[in-house]
Every structure is written in C-alpha cells, then in structure tokens.
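A.B. asks: Turn this into a structure:
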Amino acid sequence: MTEDFDRCYRAIRSRDPRFDGWFITAVTSTGIYCRPSCPAMTPKRENVRFYPSAAAAQQAGFRACKRCRPDAAPGSPEWDGRADVVARAMRMIADGVVDRDGVPGLAAQLGYSVRQLQRLLLAEVGAGPIAVARAQRAQTARVLIETTALSMTDVAFASGFASIRQFNDTVRAVFASSPTDLRRRAAARDGTTPAPGAIAVRLPFRRPLCPDNLFGHLAATAVPGVEEVRGATYRRTLRLTHGAGIVELTPAADHVACRLMLADLRDLAAAISRSRWLLDLDADPVAVDEQLATDPALAPIVRAAPGRRVPRCADGPELAVRAVLGQQISTAAARTYAARLVTAIGEPVEDRGGGLTHLFPAPEALREVPVAMPASRRRTLAALLDALAGGRLDLGPGCDREAALDTLGRLPGFGPWTIGTIAMRALGDPDAFVAGDLGVRRAAEALGLPATPGALTARSAAWRPWRAYAVQYLWSTGDHEINRWPATSIQEAA
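C.D. replies: Here you go, the predicted model:
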C-alpha cells in the first residue's frame, strides 16, 4: 500500500483510523512518525514519507509521535491472513522467537538462510528481523514502564534488551524520552501509580467489533480449569516459554482490556501477541464485511451486527486436540472430555483472582490418555500426537499452513470438519470453510442457500477470501450459546 502515495495521503488527510497499522506516516520536517489517524495537523506532501512498519520508520531515523502513539496501533492484517514466509516470520517475531533463538534460529525454523530472510523482510516490511524485534522490545518496554512498578533494570531485561545501555538508547531513540520521563508522564496522565503484580494493557482493534460471537464462542467452549467467564471478562491460562500465565480479556468500546499475570515478565510480548491472535484483533472488518455484504443472502446479517471476528486459539496443538475431542459430539460433551483430561494430567497453576486451576496438557503428556473415549477417536488423537511429537506437524505461529493442512489430511480420522476447524482457529486461514458443519448447514438452509456440503462450497466461492468470517455470520443466525455475550449459561467455575 505504501507504493500508492496518493491513497495514503488521502487517508492521513481524513484521519481514517481504518488504516492504522496498515502503514506509518513519517514527517521529515519534525523527524516524527505517526499512525494515519493522528489528530495533528496534516503535514505537507513534500515532507511526508510512508513506511510499511514502525520498525522501518525507526530504522530510517524517525521517532514515535507522543500524541497518537503509533507503536500502540493495531497490527497489519496482512501478517495474520497471509501464509507466505514473510507473514510467518512476522508472527514468529511477535511470539518472541528472535529474542529466544536469535535471527539464525528464526531463519532455521523457516527453512531459509539469514541472508535470504533479511532480504525478504526488507523488501516487504522495510526492516530486517533485528529491527522488527527491536521495535517490539521498545513497545514491550513502554508497557512495562507505564503499567508496572518494576525497576528500570528489570524492565530492560524483561523486554529482551541485552544491556541497560541498549535499553536506554532504544527508548530515547524511539520515544524521544528517557524511561524515567515515560513513567512520570504516564503517572500524570493516568493519575495512578503502577502497582506490582498484574500488568494491564489495552489491545486496540479496527472498528467495528462484534463481541457476541467472539467472546460468546470462547465462553461456550471454555474448558473448566483452563478457561472461565467472570461477569463480562473471559479468563484463561497460557503456556508460555518461561512459565505459566493467566490472561483476562474484557471488551470495551474501542479496545479490549487485557490483564496479565505472568510467572516471568520475559513472556509479556508473546502473551500480548497470543491474546491478539486469540481474538483476531488485527483483522480488517471493513474489507471483510464489504465483500460478504455483496451477497444478498448474507447482506442482512452482516448489516445487523458487523465486525464479527474469528475466535481463534491461544495454542495450536491444544486447539487440534480439542477439535479431535469434539468430533461428532455436542459442545457440552467436548468440554466434558477436555475437562477430564485437564483434571487428570494438566499442570496445576495458582490463580488468586479466580477459579483457574491448570494449564491444558502439553502434547507429550497426552501420549497415554487416561480418559475413556471411543477407540476410533483415541486412534485419531494418537495419530495427531505422533505427528506433533515427530516434527511432521507444526501448528505454531510460524508454521507452513499448506504443509500443516497436507499433513492433517493424511492422518486417520481427520475429515473436512476437523481440518477446517483447525485451519480456521489454529492456523488463522481467513478462507477456511466448514461446509459440513451442522450449524452452517442449518443456517444456509434458513437463508435459502444450498445446504449440502458440495453445493454450499461451490456457492461460497463468492465469499472468498473471507469464508472463515462467513462461517461466523452463518452461525450467528442460530439460537446457540456461542452467540451470547456476556455469557448467560456458562459463568465462573463452569
């Protein structure tokens, strides 16, 4: 998009928030970069440069605007929806791979040389993996500075910086302020003093957002002990690199309030990234809804409650296991099966603020399933676990989507519904479609659409590449608890 200067300039003149995260506006006369919706006076055309990412603007020597805080804008929808190596790399960097394994580790996991990966990211993102990771560290540092009472030394190392000097230099370069000044201004702005313990952040998104199906689905399928709903807040445990975590997510008018309790603060960036992925917050709902509303059958339900997101997952292997457990049974029965596994072999966690008790069992712990289930489902689960353990199947943030789907298709017991569910909710495929799902077929029939899987799949061609979102709109036509938020039938300690 940055190649279309006129379009970008029109966006910043109109201060259109839909473009926040799509590109960055840098102003040569001030040395500042902004999000497109920045309320400041529109700069002259000759003083404007457009960059595809904050990392690229920082690498070019610009610092973040203190007014619009571009580092806190929604992420680009491209990195969630696409399946190419650049998108995979961006998702892995967001999950902390560079901080943990360095650029060589990132390149090796993607199957590229460091030089090839550097060239690809520079061409599309405007910055290499180190610069992208540096921009993420700066944002993580800002969150910790403004929302916790940690010492600056602890903030520096928790954010992934190798030294205090590197931390100070980066914060000054990116935000034109010292870490101490950032904390002082945050206290003056918010009127509070950061407290120890939980970290509270705001997760921005592009409007509109319909929380009904998004949070309603998570609530309806919540596994007791791992997930719960308290009032209008969804809570769950997280398995992170350096320890366990708990996240609380509450939808608001222009953001999702996120409260994190982490065993190790080095996991902050990954926890935020996974929370955003779980809620599909980097989607572009305007583009999705415009496409789907061109179909006369879908147009009324799109207009009735626009901005539906795809409820995803916090962990790919966990979602795959739960999809297998849910084959050909009700939502309630699937929750019961999963809860038994959690109670039997899940790792205990401490939750002082609620009723969460365990992490969902890791794949290696599930090799000997201590829960009774049909023999066919047990074989399917065993095949999935063998593929994950043997490295033949990767469902992580940077996995090769096509390779993962191909592997799933070769496993016994994996039919179109299971594969489609994993593609939609674990792999983030925006075009995944579960034509054989009972709720989808009933909705299609009620809307006058073909109800058989083959005919409906052919009819759905007009909804591409957003068929996963079309599923959410189809599901919304039914009277099911996945469409109710705040949840009315599944509450705390479900």
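A.B. asks: Please count neighbours and contacts with C-alpha atoms only from this point.
C.D. replies: OK.
A.B. asks: Name the residues of stretch 15-31 that are buried.
C.D. replies: Residues 15, 17-28, 31 are the ones in stretch 15-31 that count as buried (16 or more other C-alpha atoms under 10 Å).
A.B. asks: which residue is nearest the centroid of the protein?
C.D. replies: Trp277 (1.0 Å; C-alpha atoms, centre = their mean).
A.B. asks: any idea which element Glu228 lies in?
C.D. replies: strand 227-230 (DSSP states H and E).
A.B. asks: For the next helix-or-strand element following that strand, name the packing helices and strands.
C.D. replies: Sequence order places strand 233-240 as the next helix or strand after strand 227-230, per DSSP H and E. Applying 3 or more C-alpha pairs under 8 Å, 6 or more residues apart in numbering; DSSP states H and E, we find strand 233-240 packed against helix 211-220, strand 227-230, strand 243-251, helix 268-279, strand 358-359.
A.B. asks: Let's compare: structure for the following, please.
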Amino acid sequence: MQTSMQTRERWDAESCYRAVRSRDRRFDGMFYTAVRTTGIYCRPSCPARTPAFANVTFHPSPAAAQAAGFRACKRCLPDATPGSPDWDIAATAAGRAMRLIADGVVDREGVDGLARRVGYTSRHLSRLLVAELGAGPLALARAKRAQTARVLIETTDLSYADIAFAAGFSSVRQFNETVREVYAGSPTDLRGRRGGRSTTGTVTMRLAVRTPFAGRALLAFLAYHLVPGVEVAGPGWYARTLDLPHGPGTVRLDIDDALEPGETAFVTATFALHDLRDTAAAVERARRLVDADCDPLAVGAHFDDDPVVGPLVTATPGLRVPGQVDGDEVAVRTVIGQQVSVVGACTVAGRMVAAHGRAVDSDIPGLTHLFPDAATLAGVDPETLPMPRARGRALVGLAGALAEGRVALDRGPDRDTVRDALLALPGIGPWTADYVAMRALGHPDVFLPTDLGVRNALRGLGHDPVAVVADTDAWRPWRSYALMHLWNTLMPAVAPAPTTGPNEEN
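C.D. replies: A predicted model of the protein is given here:
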C-alpha cells in the first residue's frame, strides 16, 4: 500500500485485496488496483480474473495509477466510477482541490489559481495532493480531461477537435497522445467500441452514482423548490439553466430510482452549452446537484439501529442531499427563504429572476433566464426587492460579499472559515450559514436544530423534538442525511409547504 493510501487510515493492502477478491462494488472510486503483469489498473469490482496479491499495487486516484505507468482497464472503465465520498467527509485541502479540479479550475486558471482558491501556495498544495492522492494537480487535471474525452468520444458525434477542446486539452495533438497513453487506443478505437450517438449540438452523458439511489425522492425535492424561469421539471426529469465560465447552458437530468445495493447506476444528463469548453464544469455541477459521490451503504449502515432515522432509511434507502450548480445562487435563495414557505420563497425568487436575471435561449420550455449573479444583485436597491426591508438589506449585503470575494462558495476554502465569514454578515444567522454549508459546500454533517420542518417531522413521527435535537452526536458524520430523511417525511404533494428556517434578520 502506498503512503498516500496509508494517510486515510481506513484501508491497508490486505483489506484492499479482500475487496478486490470479493469484487465489492462499494469500494469503486475509493481506491484503484494496478496489476504489474498487465500494466493496467481497475476498479475493485472488475470482473476479470483476480490477480495474485504479489502482482498488485493500490492507488488512491486514477491519476496516481496513470502516473505510475498503468493504463485504464477497457473492461471495467475505472475512471468512470463515482468519486470518493471521503472528499466531502473530511473536507481536507486535497479533497477541496479535487472538487475544483473536476470543475476545470486548473484548465482555466492554472495551478496557481487552484492554490489561491484553496488557500495554499502552489508548491505546498502540490505536496499535499501527492501525499494524499498520489499525483499532483497537473496529473489529476490530465486524468479528468482524459475521462471527459472518453465519454464524449463514446457518446457523441462531436468531431475529435471539438472533443479535445471540450475536455480541456490545449491541442488536438495533446488530446491524441493522452488518449493513447491512458486507454492504449486511439480516439477512433474508442469510438468504434461503443454505439450510441447524440444529436450534434448537445452533449449527453451518464453520471455514475452508487446504489441504492432514491432518485424519485431527489427529483421530488428539486421539483418542490423550482424557481420559475431557471428550473422546470416533469415526470422523471428535471432541467435548469447553467451560468458557466464561458457562457450559458442548460442541463436536463433524467432521474429514477436504482435500489439494488452495491451496483453502479446512472443519471442521464443532456447538456446544451454555449461553449464546449464548459463541458467539464457542467458535468461536475450536475454531479454535485445529485450528490453523485455519496456512499449510501455507509450512510444506511450508520443508522441501522437508530430509533429515529433507522426506519426512515429503511423506507427510503439511498436518499441524497441535493447539492447545487452554483454556490452563490444557493446562498441568495436561502436568504430569500428566511421565515417564509418554500412556495413563497420560490415565487419571490422567480420575480427577482425576471427582474434581474439574464435572458437565455433554450429549447426546453420554461427555461428563460439565468439566476442573477452576485455582482448584479449587489447593485440592486434593497428597497425595491419583493421582501421585508431587513431581509432585502441582508441579501444585497451577502451579494456584495460574494461579488468581492469576501465569501467564496466554490468549495475551495475551509468550511469553518466560510461559515465564520457568513455569520459576520448582517442578517445571516446560524440556520442560514449551516444550510448553505450543506447545500453549497457539500457538508455531510449539518443539522438544523431550530428548523421548524425538523420539529414538525419529529412530532409527526411520534418523537419529542426537544429531546431528539438536543443530542444528535450519534448521527455524525452523516447528520445532513438524517436531516434530509426527516424533511422527506414532509414531502407528499398534499402536504403544506414547511417553513425553511427561523427569523434571522439581525
């Protein structure tokens, strides 16, 4: 076992090998098995014959295996697995950097830009990434580009030149060389191995998620919180506009349940992008939205014997914490929703979108605008906003802090630092800061003890809310999932909209 794997204190070589021998899908994406005799690396669940223990090494990321000279297995496609849930549980600098790398920050801003966002020097960040993930930022970004390129090659009719730039490569030559090195085949070889093409002008991908996956419950949550003009939903699908680094876009997600435990399921995502260079960023944001890297078996096992949450997990296995496609948007919508119903908050947000959002063209009916960006909202007179004056001032103050970079919700900074910065703003209290941490920063261990919906849910389940919320330590590090299970009991269509939090106007 390499030193980078030892730092996790979770696995050793013997336990990794046991997972490989049993072809345990639960470990897909958490480590990778490289075989010296074949020169390839695989998922733990690869169906190929199990290699001898003496012939394998274990790596914490595809980039680490590639840097060690191994090629991706053509049978199990190890680079297509969901990412490690450890990135959000521990939220180390390495994990935060991986989220930004997946969003394309290295391609857009270089290693120095990545290091600035995480709060380290580029040299120190590189040392951290090599120690924890077995590869530096450039190698990690290269592995991500290769994986994006492979999916585009196999699922679209885009030209190889378009794919090269969509995946983040600086030249077609670099694209060809990387594909040959990582996959031991040319782009033409990869395209010939699989059928299925999308219409030119769209990019359709399958986003891998671990099972069980309560897709319908996730869809119900998203549909319940739709902002007119920005989001629409229908039976089995959800769509929204995307404000991406190089221009606008849209995504439609086709979502369903996938409850067979231990398998890999897929959410189909169809993107329409103004600029193909935003492909990687769009895919990462869609993955964040559906909580694709969650380990539902670990979450479920944690609550097996819990008298409050255990029965809820049994009833809805694989429930996800909905993420976000833009952290700033989540924060603004959270302030809009202070002490009003979800329906009321969505109505107000829709009015703000119509007044201040940028109009976009879309083939999906109902998608008409981007959500207003922080810089635009920072210049709005709070007296003109359709909400109480104090909340309007809080919203404009938050937008100003986001636009100026005093608060960053891109998952780069330390979560506690972000929370302190939010609490320092007028009108932002603990409920708002913690909800933003859960949705915008992907924090798996948030609980909202003052939330009225939580208390109503506990009463409806026959529990004493005061006694339960006073001690939730046994639910760590998965309290965000416990929270979602409680809220999920309020989600039937006939149920009244719960309020989204206490009054936090300072």
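A.B. asks: circling back: JSON lines please, covering the buried residues of stretch 15-31 of structure 1 and showing secondary structure and distance to Glu78 of structure 1.
C.D. replies: Below are the buried residues of stretch 15-31 of structure 1 laid out as JSON lines (DSSP: H, G, I helix; E, B strand; the rest coil; distance: C-alpha to C-alpha, whole Å):
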{"residue": "Arg15", "secondary structure": "coil", "distance to Glu78 of structure 1": "21"}
{"residue": "Pro17", "secondary structure": "helix", "distance to Glu78 of structure 1": "16"}
{"residue": "Arg18", "secondary structure": "helix", "distance to Glu78 of structure 1": "14"}
{"residue": "Phe19", "secondary structure": "helix", "distance to Glu78 of structure 1": "12"}
{"residue": "Asp20", "secondary structure": "strand", "distance to Glu78 of structure 1": "13"}
{"residue": "Gly21", "secondary structure": "coil", "distance to Glu78 of structure 1": "10"}
{"residue": "Trp22", "secondary structure": "coil", "distance to Glu78 of structure 1": "8"}
{"residue": "Phe23", "secondary structure": "strand", "distance to Glu78 of structure 1": "11"}
{"residue": "Ile24", "secondary structure": "strand", "distance to Glu78 of structure 1": "15"}
{"residue": "Thr25", "secondary structure": "strand", "distance to Glu78 of structure 1": "18"}
{"residue": "Ala26", "secondary structure": "strand", "distance to Glu78 of structure 1": "21"}
{"residue": "Val27", "secondary structure": "strand", "distance to Glu78 of structure 1": "24"}
{"residue": "Thr28", "secondary structure": "coil", "distance to Glu78 of structure 1": "27"}
{"residue": "Gly31", "secondary structure": "coil", "distance to Glu78 of structure 1": "27"}
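A.B. asks: Of these, just say which sits nearest to Ala244 of structure 1.
C.D. replies: Using C-alpha to C-alpha, Gly21 is the member of the buried residues of stretch 15-31 of structure 1 that lies nearest Ala244 of structure 1, at 29.6 Å.
A.B. asks: can you tell me which residue in structure 2 aligns to the closest one?
C.D. replies: By TM-score structural alignment, Gly21 of structure 1 lines up with Gly29 in structure 2.
A.B. asks: Wait, its match touches Asp86, no?
C.D. replies: No. Applying C-alpha atoms under 8 Å as the test, Gly29 of structure 2 and Asp86 come out as separate, 10.2 Å apart.
A.B. asks: quick one: buried residues of stretch 363-382 of structure 2?
C.D. replies: Buried residues in stretch 363-382 of structure 2 (16+ other C-alpha under 10 Å): 364, 367-374, 377-378, 380, 382.
A.B. asks: and Ala149 of structure 2, what pairs with it in structure 1?
C.D. replies: Looks like Ala149 of structure 2 aligns to Ala141 there (TM-score structural alignment).
A.B. asks: my guess is its match meets Phe157, correct?
C.D. replies: No. Judged on C-alpha under 8 Å, Ala141 of structure 1 makes no contact with Phe157 at a distance of 9.2 Å.
A.B. asks: more neighbours, those two?
C.D. replies: With neighbours defined as other C-alpha atoms under 10 Å, Ala141 of structure 1 and Phe157 compare such that Ala141 has more, 27 against 17.
A.B. asks: how much space between the residue lying closest to that one once chain neighbours are set aside and Leu279 of structure 1?
C.D. replies: Excluding the flanking residues, the one nearest Ala141 of structure 1 by C-alpha to C-alpha, 6 or more residues apart in numbering is Ser159, at 5.3 Å. Going from Ser159 of structure 1 to Leu279 of structure 1 by C-alpha to C-alpha, to the nearest Å gives 23 Å.
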